[in-house]
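[1] 3D model of this:
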Amino acid sequence: MKIFNPFDRAHGVDISDFMMRLVEARTTKKGIEIFAFHEVPIDPGIIQEGEIKNYAKAKEQLERLYKKINGRVNSPFAIVAVPERKTFTKVVQMDALPPAELAEAIRWEAEQHFPVSLEEMYLTWSLLQTSEKKHTILLSATDKSLLEQYIELFADVQKHIIIAEPESFAIQRALLGQSTIPTLIIDLGASKTSLAIVSRGIVQYTSTISFSGRELTLLIAKELNLKEEQAERAKTLFGLNPKKSKGVVRDLLIDKFSPLVQHINEVLQYYQTNFDQSQPIQKIVLCGGGSQMEGIHTFLSETLRLEINNPIPLINKNKKMGSKFTEKKVLSFTTALGLALRSELQKPFQMLSKTV
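    As a prediction, the model looks like this:
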């Protein structure tokens, strides 16, 4: 008899302040096979920093996401991303303990590291390495009120959340896979920019700054008297390239990048100073809609003096959905794609990792 596995073909859903994105996928020998994908825009104010401010409108948009999808969703089970600002993660080493004592010890350990009461968070953990004397454990705590909002929202459209994880975990899975090279991931989003340092195959540190792609678009629209759609196109096509549009767009935007560059340098310095056995960051990976901006790779590489390397996951183009899931889509759907691939890592009934 076949055992029911809710993770079989579970799909990933990424909800940001201005967009909802969905992907159902799995890995094959010929690359990632895409079964379904779609995105719908969200009007400003419906969701703010991940929190649902207008429940009725959010439900309406989620229904549209499922109704207009490219392909067909084969499962009612969803894996969702939680904004970095609403999560805490920490890699810890603990004495090896019997299973009966481990849960209580993990909870005590989490209380020492996380700056909020565990009564307000969902605490999950994953065992990364183990030996006779030591366990290396990844702790993750998620804002309880936010996650309960998401669970209710999905239930209202007849879907069920089985895993919630930080955005950075999904992005790492989609772009880096099993790579152990010390890497800085920069997710340039419409409402914020998130940084994640990955070393030894683990997200070691994350940070978020209110550097917004949409603010850049609105600046271009205002200064050049363009509609927002035209300004978005100008930002993407001309961006920071001094040779495009006679450098007009670059001149408008260049000073706005100073806080971002400063924050990136501060994060790199903090990591190098405060993490034991930290290895120097060897490369940067860009994703998010802002990563498609003309000239952004060259600008950051020259400014930060680090290699910019965008590993694009191999999509099986022989399949119908794969041919539609272009490289541009991969960069925008990175989080949703990584969430979808999480389903392959689970065993039957191992929902929401381990909760203590």
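[2] Please make it C-alpha for all contacts and neighbour counts, starting now.
    Will do.
[3] got a list of contacts for the helix ranked longest in the chain?
    The longest helix of the chain (DSSP state H) is helix 258-274. With Cα atoms under 8 Å, 6 or more residues apart in numbering as the contact definition, helix 258-274 has outside contacts at 195, 205, 207, 209, 211, 278-281, 300, 303-304.
[4] do the same with stretch 206-225
    Counting by Cα under 8 Å, 6+ apart, the neighbours of stretch 206-225 from elsewhere in the structure are 84-85, 168, 188-197, 226-228, 230-232, 235, 249, 252-253, 259-260, 263, 267, 289-290.
[5] Inside strands: which ones of these?
    In this view, the contacts of stretch 206-225 that belong to strands under DSSP state E are 188, 193-197.
[6] Out of the residues you listed, flag the one nearest to E148.
    S194 (23.2 Å; Cα to Cα).
[7] what's that closest one in contact with, if anything?
    For S194, counting by Cα under 8 Å, 6+ apart, the contacting residues are 84, 186-188, 206-209.
[8] W125 too?
    By Cα under 8 Å, 6+ apart, the neighbours of W125 are 137-140, 353-355.
[9] Disregarding residues adjacent in the polypeptide, which is nearest to the most centrally placed residue in the chain?
    The centre of the chain sits closest to E167, judged by Cα atoms, centre = their mean, with a distance of 2.8 Å. If you skip the residues right next to it in sequence, E167 has A81 as its closest partner in space, 5.1 Å away by Cα to Cα, 6 or more residues apart in numbering.
[10] pretty sure the one you found contacts P166?
    Yes: the pair A81 and P166 passes the contact test of Cα atoms under 8 Å, sitting 5.5 Å apart.
[11] Can you give the distance from the longest helix of the chain to the centre of its chain?
    On the basis of Cα atoms, centre = their mean, to the nearest Å, helix 258-274 sits 20 Å off its chain's mean C-alpha point.
[12] Could I have the PyMOL command that selects the buried members from the ones in strands among the contacts of stretch 206-225?
    The following PyMOL selection, which keeps only the buried ones among these, applies the criterion 16 or more other Cα atoms under 10 Å:
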select buried, resi 188+193+194+195+196+197
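[13] Proceed likewise with the subsequent sequence, for comparison:
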Amino acid sequence: TRRGIFMQALSRIEVPENYIDSGIIKNRKGVLALLQKMLKETIFGKITSREAVASLPEVKTFAKLIAVDYSGKNLGRAVEHEMEKHIPFDPHDINYDWQLIKKEGGIKKILINVAPKNIADDYAGLLIAAGLIPVALEIEAVSICRSILPPAHCAKGTTFIVDVGATRSSLIAYAGGSILFTISLPVSGKKYTKIIAEKLGLSPEKAEAAKIICGLNQKAAEGIIAKILEEMTSELVKKIKTGISYLNTHYPEFGHVSQIYLCGGGANLEGLDAILTKKITIDTSIGNIFTNIEMSQRQENKYFQEELATLKKIAANNRHTQNFSPTFAVAVGLALRNIYTDEI
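    Take a look at the predicted model:
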């Protein structure tokens, strides 16, 4: 609207582990049923549009800023040729798009986004089966940046975004209006839970509860849970430092990392932001997915106050959603695509 961008509806549903494995849909019928249910049973609001923008699984996609030395008229052909040197897929089996980010004489800085054709076709087919119209499929990293960073993000240096998901995590490097690269990380919410369960002989349910209640708080449970989690957090720190070294070696022109944002359900782990700030000496905080939504104006609206009350009630009854916002980073970014598609 003229007053800004507003959230019309919000929905969420849990997906059983065996339905999707490493981004590959294993139980199509089951996933389709969940998708249809999620469209009908929203947390608040009503979904009226049939158009859909969906994300492709991070583990099956690739994004990188590459340099193309070319001054001719067919830049697209030059991008294809250069891209083959960087992508981990057979070039004949992919869908891709690219965006010109910067010109430096004959050198063009190009952001490439790549996904296997079979994965893209599978996800698009699922949307169609659910009665939706696929407008676009994009990689998660792009959606996350769009939700957390303002369109004209111009922070000095480079921004890192660490997406800690339930089954996988990734690091996104962003600078100069573009994603520079992404890196897979050796941690996940479920991996944290599994380690706690194994170390203390707990059931998965009790281990999950211990993780949520104690986190990295040294004062909780005599610091036992924090000590276990710190072992894995050390792996995360090492990988982030590797990303910093890679940035300094391959993209020195974009400057040092000035900020780290956390998102994904794992971002809720108590004390994670403080630990990363201390060990990496770079300010780390949970990313605000409402950066590009007019929250102040919405809060003055009685209807939205009811929406907020609903979300707070859910959070009070379910510790898993005590800070729900990082979990919706990808979804919010996807919803904003047609508004900010040129900026991020």
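[14] Pull the contacting residues for the residue of structure 2 most remote from its centre.
    Distance from the centre of structure 2 peaks at G72, with 35.9 Å (Cα atoms, centre = their mean). Listed by Cα under 8 Å, 6+ apart, G72 of structure 2 has no contact partners.
[15] what sits against Y122 of structure 1?
    With contacts taken as Cα under 8 Å, 6+ apart, Y122 of structure 1 has the following neighbours: 141-144, 355.
[16] Give the helix, strand or coil label for the equivalent of it over in structure 2.
    Structural correspondence for Y122 of structure 1 with respect to structure 2 (TM-score structural alignment): N95. Secondary structure assignment for N95 of structure 2 (DSSP: H, G, I helix; E, B strand; the rest coil): strand.
[17] Could you check how far N95 of structure 2 is from A136 of structure 2?
    If you measure N95 of structure 2 against A136 of structure 2 using Cα to Cα, to the nearest Å, the figure is 12 Å.
[18] Ok, P326 of structure 2 next?
    P326 of structure 2 sits at a distance of 23 Å from A136 of structure 2 (criterion: Cα to Cα).
[19] of those two, who's got more company?
    The residue with more neighbours, out of P326 of structure 2 and A136 and counting by other Cα atoms under 10 Å, is P326; that gives 26 against 14.
[20] if we can go back for a sec, kindly confirm my reading that the residue farthest from the centre of structure 2 is in a strand.
    No: checked against three-state DSSP, G72 of structure 2 lies outside a strand; its state is coil.
[21] picking up where we left off before, onto which residues of structure 2 does the longest helix of structure 1 map?
    Helix 258-274 of structure 1 falls opposite residues 234-250 of structure 2 when the two are matched by TM-score structural alignment.
[22] quick one: the strand or helix carrying E215 of structure 1 to structure 2 mean distance?
    E215 of structure 1 is part of helix 213-224 when elements are defined by DSSP states H and E. Here helix 213-224 of structure 1 is compared with structure 2 after superposition; its mean distance to the aligned residues, by mean Cα distance after the TM-score superposition for structure 1, is 3.1 Å.
[23] hang on, the earlier thing: can you tell me which residue in structure 2 aligns to the residue nearest to the centre of structure 1?
    By TM-score structural alignment, E167 of structure 1 lines up with E140 in structure 2.
[24] residue contacts, that match?
    Per Cα under 8 Å, 6+ apart, neighbours of E140 of structure 2: 55-58, 330.
[25] on that earlier part again, generate a PyMOL selection restricted to the buried subset of the contacts of stretch 206-225 of structure 1.
    A single PyMOL command is used to select the members of the contacts of stretch 206-225 of structure 1 judged buried by 16+ other Cα under 10 Å:
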select buried, resi 84+85+168+188+189+190+191+192+193+194+195+196+197+226+228+231+232+235+249+252+253+260+267+289+290
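[26] I'd like to know which of the contacts of helix 258-274 of structure 1 are buried.
    195, 205, 207, 211, 281, 300.
[27] out of those, which are inside strands?
    Cross-referencing those with the strands (criterion: DSSP E) gives 195, 205, 207 as the overlap.
[28] about what we covered before: quick one: the residue nearest to E167 of structure 1 from K192 of structure 1, how far?
    In this structure, A81 of structure 1 and K192 of structure 1 are 15 Å apart, going by Cα to Cα.
[29] now L341 of structure 1
    In this structure, L341 of structure 1 and K192 of structure 1 are 24 Å apart, going by Cα to Cα.
[30] repeat for I42 of structure 1
    Spatial separation of I42 of structure 1 from K192 of structure 1 under the definition Cα to Cα is 15 Å.
[31] sorry, back to before: buried residues in the match of helix 258-274 of structure 1?
    Neighbour-count burial for stretch 234-250 of structure 2 flags 236-237, 239-240, 243-244, 247 (criterion: 16+ other Cα under 10 Å).
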